[in-house]
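> Predicted model and sequence below, questions to follow.
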Amino acid sequence: MPFKPPEPLDFGRPDQSLTWRKRFERYRVASKLDKEQFSVQVSSLIYAMGIQAEQIYEQFEYDEDNDEAKLEDVLKLFDTHFVPQKNVIHVRAVFNTRSQHSGEQIEPYVRALYELSEHADFHNRDEAIRDRFVLGVNDRELSEKLQMQADLNLQDAIKQARQYEQVKRQLSEQRSSVDAVHTGTQRFNRRPRGGARAAGTSCDSGSSGPATKHAGSRGGFRHPRGGGRRFPQEGRSDASCSRCGRGQHKKDSDCPAKGKQCHGCGRYGHFFSCCRSKQVNAVDAEEVYYMGVVHKQGAEPAWYTDLSFGRHKIKFKIDTGADVTIISKSLYLTLVPCPKLIPTCAVMHGAGGQISCIGFFRDTTNINGQEIHLDIYVVDSKTESLLSREACKRMGLVQRLDSIQPAFGELDQQPVNCPPAKIVLKENSQPYSLHTARRVPIPLMKKVEEELERMKKAGIIEEITEPTDWCSPMVPVLKKSGAVRICTDLKKLNLSVKRERYPIPTLDDILHRLKGAKIFSKLDATSGFYQIPLDPETAKYTTFITPFGRYYYKRLPFGISSAPEIFQRTMETILKGEENTICFFDDVLIYSNSDEEHEQHLESSMKKIVEAGLKLNKEKCSFKQSEIEFLGHVINADGIRPDKKKIDAIINMRDPTNVTELGRILGMMNFPGRFLPNLSSVLKPVTELLEKDKAWNWGQPQTLAFSKAKELLTAAPTLA
């Protein structure tokens, strides 16, 4: 088929020359002009470019008879003519100030950024466009969402923005439907007999004020048959459209109700306000829902559960104070594909007042083999996803929470119900006693004193005034949160401690047991070792000195060398007989092949934990997950793979500058090495630097090997 050349170049717009050149290249290949002789290609170029190109072309100097001359040489001469000297600073300034205009869609904005970056000489053009795109979109919510994704690339950013734009357009159309409902809504103050205010239920009809109700309570008054008073609807007249309640339309296709479903009778083509199937002519009030209870600061952490709806997986906060199940609009926009929203005029109230509800969708989830149908409301607020009281009851979550609630909470005076741990010393051990406390920085003094008092009230430590043979120094450590952790330097004591050498499961042992598992729960023991009581007769060995006096541990301290074996043995004793449970110190993994089995395994394990008095950290526990992180690995039904956070930490490390740094990096790489059998051969140029008497010389071979190893780590496979 014949192809037409591009339109002549506008020589008044030299900045468009590069775009025109690309169009000509397309034409040259499509028309097979690139197969012709050099002179034919040049003539075609000049002809397509326009009359002014003839004059410019005559000024060029080159050997037209040279057989090796190419069209590319002529094009470069034109480029030099159009862009004699690029002002990169100005080009980048224009690029970096380009934001999405009001009303401008994503596609034109992306094209504009590509065009503006042509002559900017960016080292990484896609990265520069991505950054400008993310910062320049005029929707702040979208911009913030994209900025929070550390591994975002340009194509993903554009894809998400397109989807966001499409969903917002759909929501706008759905709001038009809701507006149509409100237009036809009748609002009258109405009291039933006896003066009591009626509590209405229909969300597609209104009254002078909303009536507050809880989900599941569908009460409301009805008129006696034949005795109901009929009211003319506000905004409706004989000239109104019988389908949408608005004025008459010139064409049926202009009616906003066309193709819309009435959620009263379920038929299409009209709004509920105009539905002729309604049995009650009196109009009820809007329905008001309460979104949940207010949690004061310092309250126990909330319960969460993950629910799957087809391809969607949502983490819900279990809130028995919520009337309805809700998710935020920002979360709704991430669902692919987005469920279609059903218009509603339900009013949502939270702790901060009224919250806008943009609609709801119906979906099904599976709990223990039972299908549960839920109405999920979407609110225009940055709130957590809440699972309503009614949904919790239907799923049996409330009863389960009540039975295992005692397992969660802070440490108290009551330790785990197990034999006290004993510290056994070697024969002829030489006691070590420090008489002077180490200095504590002045800003930490108050925090250290408060933490010692807290540990004393929790029954972890006890003050002592009598002489002791052993006394170790205290080491306060500042946490990221600003709080202080009290540690004790027990190195001298550990030299004299006998360890019981209890077997600790290896990673291979653990992962072998997980083959075929599909459902996982992970439990975390609060302050692990501190829950194990310490034998009173040997507890004095743990005495430590502080600026505020001497203390000794009543619970198993973290710094004692025999503590890991003692704690592992205690945990396995508590959960003895639970075949689908793995203990690795303070982490407990429960795994099953199905939801039904997992319920049984979880209930049985939790029962033993409650009976033993073991406290769990609710914030670090995860229940009924199809994929879970355990011991630095991600585990699911397909197998195991290394944790992405650990891989990223290695990839982001710079090249080592000495043997010490190299040893540390190689140690980190050994962790995911099981997934890459050929990693050692790739790293051979690097590991050679660790050989004795080998001079440090980090050169090109080492750099290439290190980069190749990082590439392999990013593509580490899942091991079945």
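Received the coordinates, thanks. A quick note: this is a predicted structure, and the numbers were derived from the prediction, not measured.

> hey, let's count contacts and neighbours off CA atoms from now on
Fine.

> For burial, what's the neighbour tally of I106?
By the measure other Cα atoms under 10 Å, the count of residues near I106 is 18.

> ok, now which ones touch it?
I106 is in contact with Q100, I158, A161, R162, E165, counting by Cα atoms under 8 Å, 6 or more residues apart in numbering.

> what sits against the second one?
It stands for I158. I106, V110.

> which element follows the helix or strand where it lies toward the C-terminus?
For I158, the host element (DSSP states H and E) is helix 154-183. The helix or strand immediately downstream of helix 154-183 is strand 211-212, counting by DSSP H and E.

> helices or strands next to that next one in the packing?
For strand 211-212, the contact count by 3 or more Cα pairs under 8 Å, 6 or more residues apart in numbering; DSSP states H and E identifies strand 287-290 as packing neighbours.

> try this one next to it:
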Amino acid sequence: HLESKTLLGVDFIKSAKIVLNIPEMKYSFVDKPDREFDLIAEPESLTKQVMVNSINTTLALREDEGINLEPVEKDRVNLLLHQYQEIFGENGEPTPYGTHYIRLTDDTPISVPPYRLPPTKKEALRQEIEKMVENDIIEECDSAYAAPVVLVPKKDSTVRVCIDYRKLNSITVPDRYPLPRMDDLLESIQPAKCMSTIDLRSGYWQVSVNEEDRDKTGFITPFGIYRFKRMPFGMRNAPATFQRIMDRFRSGLVDITVLVYLDDLVVLSADLDKHLEDLSVIFERVKLFKLNANR
């Protein structure tokens, strides 16, 4: 018997002439095939630990998360994240639970000259446009609508493409669907020991624009005119459209405290066991709605 655990690889197995019988969990030696020995399986707890250690580290809890959890409790959370890793990917499909419509008081197309961009910004815009086309967010078009582009710097030195839809918004029929009041959300919070926040990945881009309205989203660049296939940021009724979808998302959730404000969700539970159950239900609904979350 070895005093410490040792990992024996294929080279050792070949040199020792070991024959493995995995279906029956036994092994023997080439020169003594009639004498078999039992393969001893690892305890289930160790198997689970190996699974935890093999989880994609981008899904596992970060150092600033779960700071009040014991190591075993963190492992349980990590296993749940691993189980639902598909919702943290990049699903190319829009949600089937809502569509963005654009109704105008005046059907005369609005066209605004493009804002000037220095050469370095043009290259950054070109790269972002290519990504958005590749991800099926926008497409080239010959729309008579043309809103100007504004580039906003991000913390990671890249840029965010924003469209100045102020003139279009001024003739957009408002959607009066209510957004939650922050004070009402805060008042609805019940005492809880566990809380998780879920941020949907570019939430608006997970919603389709009604095909007949897509030309109205047209925007002008040095490389041509494009229109949105997914709901753009900066449109007057985009928050109402998204909140309507998320209220459908929350509908029917029984015995689960989940606060929803646009693409931010907060799940509150009395203890870890209940919290993991609640998160499982929420993650299943994220899958059902074909949404994706940041990790």
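Done, it's in. Bear in mind that the values here come from a model prediction, so they are computed numbers and not experimental data.

> Name the nearest of the contacts of I106 of the first structure relative to G663 of the first structure.
I158 (41.0 Å; Cα to Cα).

> mind checking how far that closest one is from E115 of the first structure?
Distance of I158 of the first structure to E115 of the first structure, computed by Cα to Cα, to the nearest Å: 16 Å.

> Check E450 of the first structure too.
Taking Cα to Cα as the measure, E450 of the first structure and E115 of the first structure are separated by 61 Å.

> Under the alignment, what does L279 of the second structure map to in the first structure?
For L279 of the second structure, the equivalent position in the first structure is taken to be L602, counting by TM-score structural alignment.

> just checking, its match touches V588?
No - contact between L602 of the first structure and V588 fails when scored by Cα atoms under 8 Å: they sit 10.9 Å apart.

> Can you tell me the SS state at the match of L279 of the second structure?
Reducing the assignment at L602 of the first structure to three states with DSSP: H, G, I helix; E, B strand; the rest coil gives helix.

> what's the neighbour count on it?
Residues lying near L602 of the first structure (other Cα under 10 Å) number 22.

> Can you give me every residue that contacts it?
With contact set as Cα under 8 Å, 6+ apart, L602 of the first structure has these partners: S521, I590.

> all helices in the stretch 151-295 of the second structure, in order from the N-terminus.
166-170, 182-187, 238-250, 272-288 (DSSP state H, counting those that start in this stretch).

> excluding its backbone neighbours, what's nearest the corresponding residue of the first structure for E140 of the second structure?
Structural alignment (TM-score structural alignment) places E140 of the second structure against E463 in the first structure. Excluding the flanking residues, the one nearest E463 of the first structure by Cα to Cα, 6 or more residues apart in numbering is Y551, at 4.3 Å.

> In the second structure, what sits opposite that neighbour in the alignment?
The criterion is TM-score structural alignment: under it, Y551 of the first structure has Y226 as its aligned partner in the second structure.

> That match contacts I138, doesn't it?
Yes - under the criterion of Cα under 8 Å, Y226 of the second structure is in contact with I138, at a separation of 6.5 Å.

> So which bit of the second structure is stretch 158-177 of the first structure matched to?
With TM-score structural alignment applied, stretch 158-177 of the first structure matches no range in the second structure.

> OK, contacts around the aligned residue in the first structure for D164 of the second structure?
In the first structure, the residue paired with D164 of the second structure is D489, using TM-score structural alignment. Contacts for D489 of the first structure (Cα under 8 Å, 6+ apart) come out as S472, P473, M474, V475, G559.

> Ok, D34 of the second structure next?
Contact partners of D34 of the second structure, counting by Cα under 8 Å, 6+ apart, are S28.

> Counterpart of it over in the first structure?
In the first structure, no residue is paired with D34 of the second structure according to TM-score structural alignment.

> D34 of the second structure in helix, strand or coil?
Reducing the assignment at D34 of the second structure to three states with three-state DSSP gives strand.
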